[in-house]
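Chemist: Predicted structure and sequence below. I'll ask about it afterward.
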Amino acid sequence: MLNKLEMFIMVANEGHFGRAAESLGITQPTLSAGIKQLEEQLGVQLIFRGSRFGGLTPEGQRALVWARRIVGDARQLRDEMRFARHGLSGQLRLGVIPTALTWAATLAARFAQDHPNVRFTVLSRPSTQILSMLDNLEIDAGISYLDHEPMGRVSTEPLYEEDFVLVCAAGSPLAERASIPWAELADTRLCLLTPDMQNRRIVNENFAAANVTPTAVIESNSTVVLIQSVLSGAWHTILPTDIALFLAEGKPLSAVPLSGQVARHRVGLVAPYREPHTPMLATLLSEARRLANA
């Protein structure tokens, strides 16, 4: 039944039989047959469907909660047994907010160096999507904000507190400043992350506290697009210090600290709450703690 439950979870996550089948690496008829067999075993209809996916039935909604719990427990059992026989091995999937990708890369590299049989997949995702991906078993852990979104029942390990810099071309009049108040950016030509990104919402909070309404002519969910725009010489962007320094390194850019930040938000590792954690996640949380204290 376990593989049928995994099929059911994937269909619920994707909301589409074709995409679910593709994600699972099986044919759509095989997927449909698996769901039908699961419904027969449980004695209820799980999915409304005609020519296409029509959503979960009330019974399907309740079954989805159980399916995620059962599949999560089965994966934990598998990891425990694999650890007892082979040590840490397998795959870790991380969902990471775009501004924390440098931390994710460092964490993955340090972990993999000590545990060479573990493979990493690192995905750049918004903070709200990371939480839903954890619930849907699409990722094993995430790096996200710890104190700005409703977190639910998760384990967390803080990594750093976020502060901001203005990134500008080396020839900009602002490039030589020791620091710049947020209020002075009212008329600055800005390119910023898109409003759906939590980082942008925090930037907007700082502008609001300074009684400034910024005008972002260029918006993107990619920090690379923002930095390339600044390299043109006509734009400025605001990013957390770590990602800004990494992207600006070796380029004719300056990163100038912004003063008067209203609050610093913690960013850290987020993992599904389990007692005890699998050996893999327990070790990942421990490595995150070491990285934060380095």
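Modeler: On my side now, so go ahead. Note that this is a predicted model, so its numbers are computed, not measured.
Chemist: can we go C-alpha only for contacts and neighbour counts from here?
Modeler: Noted.
Chemist: which residues in the stretch 51-200 of the chain form helices?
Modeler: Secondary structure of the stretch 51-200 of the chain by DSSP state H, counting those that start in this stretch: the helices cover 58-86, 101-114, 127-135, 198-209.
Chemist: ok, now which ones touch the closest residue to Ile218 other than its chain neighbours?
Modeler: Distances taken as C-alpha to C-alpha, 6 or more residues apart in numbering place Cys191 nearest to Ile218, at 4.6 Å, with adjacent residues excluded. Neighbouring residues of Cys191 by C-alpha atoms under 8 Å, 6 or more residues apart in numbering: 216-220, 226, 229-230, 235-238.
Chemist: and the comparison structure, right after this:
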Amino acid sequence: MLFRQLEYLVALSRERHFARAAQACHVSQPALSEAIRKLEDELDVPLVRRGRKYEGLTPEGERIVLRAQRILADRDALRAEVGALRSGLSGRLRIGAVPTASGAVAQLTGPFCAEHPLVTVEVAADLQSEDILRQLRDFELDAGITYLHRDLPESFLAVPLYRERYVLLTDAADSLAPGDSATWAEAARLSLCLLTGAMQGRRVLDEVFAEVGVRPAPRVETDSVAALFAHVRAGRWASVVPHTWLHVFGVPHGMRAVPMTEPDRTVPVGLVVAAREPGSVMARALVEVARRTDVAAVVDGLPEG
């Protein structure tokens, strides 16, 4: 059994298409198919349900993929450990973040890259919480920055970073905009642009609105925090955004940002990695940086508008 065969099987499970899996592995489709057939012969069990096109993995194939993912992850971890001992940590760190937290990612990647100059960082900043946990389980990410739920499975290790707070973002000339703070009930009466309902960040907002007995009716919904700022800048909309994003954009000229009150709601956000041994050397290094970095001290204060 070769690592290459396991890589091909994992790629086929991920891509769900022989041609795309072959392209991802930089081999021809016949070479990928033949390698998987040889793996089936060696294990003496069918792994792929074959028809006129790819129809999925067999139950045995699904179980073998889980084993293959761990074997390949352990191989990569071993290589990284040896490389780190020889010349320092090198390779690629893969981080996934929910959109509302992506503005705080640089607070970790900055010191991490300073400590590990041979490492490159890849950030996927538009993932949902569920996607981050799944990709951590499937060895597709080394770490995630997401909301910390009380029911986070024991298979994950969490490092709290800060508590997300919310501000009302409005056009400075909007006569309907509240004063130095805004209640959630007041915000619900404005023409709102909010995140889509499928996103955890929006579900958090809806829970707070429901708590005070109101239900906002946003005219515009998006999966991008940057798009929320763009719509408010257009002058017709208001939005409720995480305070951390003000440390990315500041309070743009012609706009106002005031804290949300009644209730004063915060939600914990943190770094999450898979709690497995030996685990990703990249993840361990990032956890060490996160434990020494006071992200909250940087993002808690509101910049001047």
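Modeler: Received it, and whenever you're ready, just let me know what you need. Here the structure is a predicted model, which means the values were calculated and not measured.
Chemist: separation between the residue nearest to Ile218 of the first structure and Val203 of the first structure?
Modeler: Going from Cys191 of the first structure to Val203 of the first structure by C-alpha to C-alpha, to the nearest Å gives 12 Å.
Chemist: Check the contact lists of those two and give me the overlap.
Modeler: Shared contacts of Cys191 of the first structure and Val203, counting by C-alpha under 8 Å, 6+ apart, come down to Ile238.
Chemist: Which single one of the contacts of Cys191 of the first structure is nearest to Ser132 of the first structure?
Modeler: Within the contacts of Cys191 of the first structure, the smallest distance to Ser132 of the first structure is 22.2 Å, found for Ser220 (C-alpha to C-alpha).
Chemist: who touches the equivalent of that closest one over in the second structure in this structure?
Modeler: When the second structure is aligned by TM-score structural alignment, Ser220 of the first structure is paired with Thr222. Thr222 of the second structure makes contact with 193-196, 228 under the criterion C-alpha under 8 Å, 6+ apart.
Chemist: Pull out the buried positions in stretch 16-23 of the second structure.
Modeler: By neighbour count with 16 or more other C-alpha atoms under 10 Å, stretch 16-23 of the second structure contains the buried residues 17-19, 21-22.
Chemist: same thing with stretch 82-91 of the first structure?
Modeler: Here stretch 82-91 of the first structure shows 83, 87-89 as buried, counting by 16+ other C-alpha under 10 Å.
Chemist: Redo these as CSV? Include distance to Leu38 of the first structure.
Modeler: Converted to CSV, those look like this (distance: C-alpha to C-alpha, whole Å):
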residue, distance to Leu38 of the first structure
Phe83, 31
Gly87, 34
Leu88, 33
Ser89, 31
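Chemist: What about the residues you listed, which are in strands?
Modeler: Judged by DSSP state E, the buried residues of stretch 82-91 of the first structure include no members of strands.
Chemist: and stretch 85-105 of the first structure, which stretch of the second structure?
Modeler: With TM-score structural alignment as the criterion, stretch 85-105 of the first structure aligns to 86-106.
Chemist: how far does the matching stretch stretch from start to finish?
Modeler: Distance across stretch 86-106 of the second structure, first residue to last, is 28 Å (C-alpha to C-alpha).
Chemist: Stretch 40-59 of the first structure too?
Modeler: 13 Å.
Chemist: Kind regards, and thank you for your time.
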